[in-house]
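Peer 1: how does the following fold in three dimensions:
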Amino acid sequence: MTTERIAIVTGAARGIGAEVARRLASDGHAVAVLDLDEAACQKVVDGIVADGGAALAVGADVTDETAVSAAVGRVAEKLGDPTILVNNAGIIRDNLLFKMTADDWDSVLSVHLRGAFLMSREVQKYQTAQGWGRIVNLSSTSALGNRGQVNYSAAKAGMQGLTKTLALELGRFGVTANAIAPGFIATDMTAATAERIGMGFEEFKKANAAEIPVRRVGEPADIAHVVSFYVSEGAGFVSGQVIYVAGGPKD
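Peer 2: Sure thing, here's the model as predicted:
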């Protein structure tokens, strides 16, 4: 039986974040759907509510310390003290090193790492007070290195280091921290990558699927399933781990 908790999912207006929010709601949790544009979150919230769940749309820039504090405080006021946090917010600014600007580097590192740091620091107050918590950070197979993504690769590798340190620091308070490293997932972000390189999305997916052992690309639901496990009551002895959800092994 699932104990109802209050969850916050960042970058949840679409793609993986939206699917994670829907899955957590179907698991019986109340979910704050957080993204930069609050209006963009409403469709996800409306769907959850229509299915009998509880959800709240929250607009916040996860890189803004004041905005993060206000957003988490609002969740606590409207839904209850948050004890589940999924740090999914992210952007890409792909380019080869010699073409990459400092702004491309700073913006990607800021959204992924500063955002996850600020959100985790704010939510842990509620988790440690309750003696129970779950933090799930979204990494990527790009953490292992990927041409044209020196900023994104560094950010996603950093998410793994952040995760392991959170696990060490927060474990004594009943809080676990784990990461998921997706491979190719069919989302607006990967569709944008296909467009950038001048390839149709279906063709792009087919080409990538041919290189994946299970011979298909991933879907947001594949990631949501793993989040559901990580935040479950039964996963309380799993912490500081990274699961590569990529249709095959990764080095």
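
Peer 1: only C-alpha atoms from now on, for both contacts and neighbour counts.
Peer 2: Noted.

Peer 1: and the contacts of stretch 185-193?
Peer 2: By Cα atoms under 8 Å, 6 or more residues apart in numbering, the list of residues contacting stretch 185-193 from outside reads Gly15, Ile16, Phe184, Phe201, Lys205, Val217, Gly218, Glu219, Pro220.

Peer 1: one more, please, to line up against the first structure:
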Amino acid sequence: MDLGLKGRVVMITGAGMGIGRETALTFAREGARVGIVDIHGDDAEETAAAIREAGGEAIASRCDLTNEEEVKASVGSILAKYGQINVLVNNAGISKDVTLLKMAEADWDLVMDVNVKGTFHCCRAVLPQMKDRKWGRIINLGSRSMFGNPGQTNYTASKMAIVGFSRALSLEQARNGITVNTVAPGFIETEGIKGLPTYPKLREIALSKNPVGFLGEPRDIANTVAFLASEQARYITGTTVFVTGGRFSS
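Peer 2: Next up is the predicted model:
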């Protein structure tokens, strides 16, 4: 299937590593031009360099998504280079896991600021020029954790907020040819997850609860995001796509 992404300009947050990096590489293979945005500037540049070395087009910028001015600057750099942003992928997110009674207010605020406010900032910065062109795709990353995991009240709240935000925004922008959807990954074997000291136990638990009998990889999320960004998905908006191997419970 031709996704029709050749020549499109895609902005991806948190694309310096993990799911974001694989998503950026996937779009580049489809012929899209990619703006890599990450709070870790060196990681962002590594992803952009990998795309360019493979013959694609990409630029990188360091950005703290909780800072509206930095978001505007990153968006501005992509627009200055490519003249437009057709697809926005709000992938960046963090977790600060601890039970509620032990949770510092700062841990609540940081997770909500990065995961929710960062999405808000990026959408506000990108939407006007999408609206002018009467075409756009916004894909926000949620999580299976939206259904609740112990020790993740802040993260769960942020990901459930993303679903409601996406649904409301999809209704606001449908008349402008802009679709807004959420992709909710399950347990995905990123390099970051594999590097955790608890990884063997986490993997064992995830496998025991996964109906398909194997765990997801970054490409499973990247391929879903790329499809939702395509013209083939023009009639899909305001929905949440679960990429979990059939697992929903904690």
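
Peer 1: so what number do they get for TM-score?
Peer 2: The TM-score (TM-score structural alignment, normalised by the length of structure 2) is 0.95; 246 aligned residues with a Cα RMSD of 1.4 Å.

Peer 1: between the contacts of stretch 185-193 of structure 1, which has the most around it?
Peer 2: Greatest neighbour count in the contacts of stretch 185-193 of structure 1, by other Cα atoms under 10 Å, goes to Ile16: 26 neighbours.

Peer 1: against Ala186 of structure 1, how distant is the residue nearest to that residue when sequence neighbours are not counted?
Peer 2: If you skip the residues right next to it in sequence, Ile16 of structure 1 has Pro220 as its closest partner in space, 4.6 Å away by Cα to Cα, 6 or more residues apart in numbering. Distance of Pro220 of structure 1 to Ala186 of structure 1, given as Cα to Cα, to the nearest Å: 7 Å.

Peer 1: equivalent range in structure 2 for the longest strand along structure 1?
Peer 2: The residue-count maximum for a strand in structure 1 (DSSP state E) belongs to strand 175-182. Strand 175-182 of structure 1 falls opposite residues 178-185 of structure 2 when the two are matched by TM-score structural alignment.

Peer 1: contacts for that stretch?
Peer 2: Here stretch 178-185 of structure 2 has contacts from 130-131, 134-144, 162-163, 166-167, 169-170, 173, 221, 224-225, 228, 234, 236-244, using Cα under 8 Å, 6+ apart.

Peer 1: in structure 2, which spans are strands?
Peer 2: With DSSP E as the criterion, structure 2 has strands spanning 9-13, 33-38, 57-62, 87-90, 136-141, 178-185, 240-243.

Peer 1: if we can go back for a sec, the contacts of stretch 178-185 of structure 2, buried ones only, as a PyMOL selection?
Peer 2: For selection in PyMOL, the members of the contacts of stretch 178-185 of structure 2 meeting the burial criterion (16 or more other Cα atoms under 10 Å) are listed in this command:
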select buried, resi 130+135+136+137+138+139+140+141+142+143+144+162+163+166+167+169+170+173+221+224+225+228+234+237+238+239+240+241+242+243+244
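
Peer 1: just give the nearest non-adjacent residue to Ser69 of structure 1, would you?
Peer 2: The spatially closest residue to Ser69 of structure 1, leaving aside those adjacent along the chain, is Glu122, at 6.4 Å (Cα to Cα, 6+ apart).

Peer 1: Pro150 of structure 2: neighbour count?
Peer 2: With neighbours defined by other Cα under 10 Å, the count for Pro150 of structure 2 comes to 12.

Peer 1: tell me the contacts of it?
Peer 2: Residues in contact with Pro150 of structure 2 (Cα under 8 Å, 6+ apart) are Thr99.

Peer 1: now for Val214 of structure 1: what does it line up with in structure 2?
Peer 2: Matched across to structure 2, Val214 of structure 1 falls on Val212, judged by TM-score structural alignment.

Peer 1: who's in contact with that match?
Peer 2: Residues in contact with Val212 of structure 2 (Cα under 8 Å, 6+ apart) are Gly245, Gly246.

Peer 1: Val225 of structure 2 now?
Peer 2: Residues Thr23, Val89, Ile139, Val183 are the ones in contact with Val225 of structure 2 under the rule Cα under 8 Å, 6+ apart.

Peer 1: redo that, cut-off 7 Å
Peer 2: Taking Cα atoms under 7 Å, 6 or more residues apart in numbering as the definition of contact, the neighbours of Val225 of structure 2 are Ile139.

Peer 1: ditto for Gly161 of structure 1
Peer 2: The neighbours of Gly161 of structure 1, taking Cα under 7 Å, 6+ apart as the test, come to nothing; the list is empty.

Peer 1: now do Thr10 of structure 1
Peer 2: With Cα under 7 Å, 6+ apart as the criterion, the residues that contact Thr10 of structure 1 are Gly17, Val33, Leu34, Asp35, Val86, Asn87, Asn88, Ala89.

Peer 1: Ile8 is in contact with the first one, correct?
Peer 2: No - counting by Cα atoms under 7 Å, Ile8 is not a contact partner of Gly17 of structure 1; they are 10.1 Å apart.

Peer 1: how many other residues sit next to Arg21 of structure 2?
Peer 2: The local packing count at Arg21 of structure 2 equals 26, with neighbours defined by other Cα under 10 Å.
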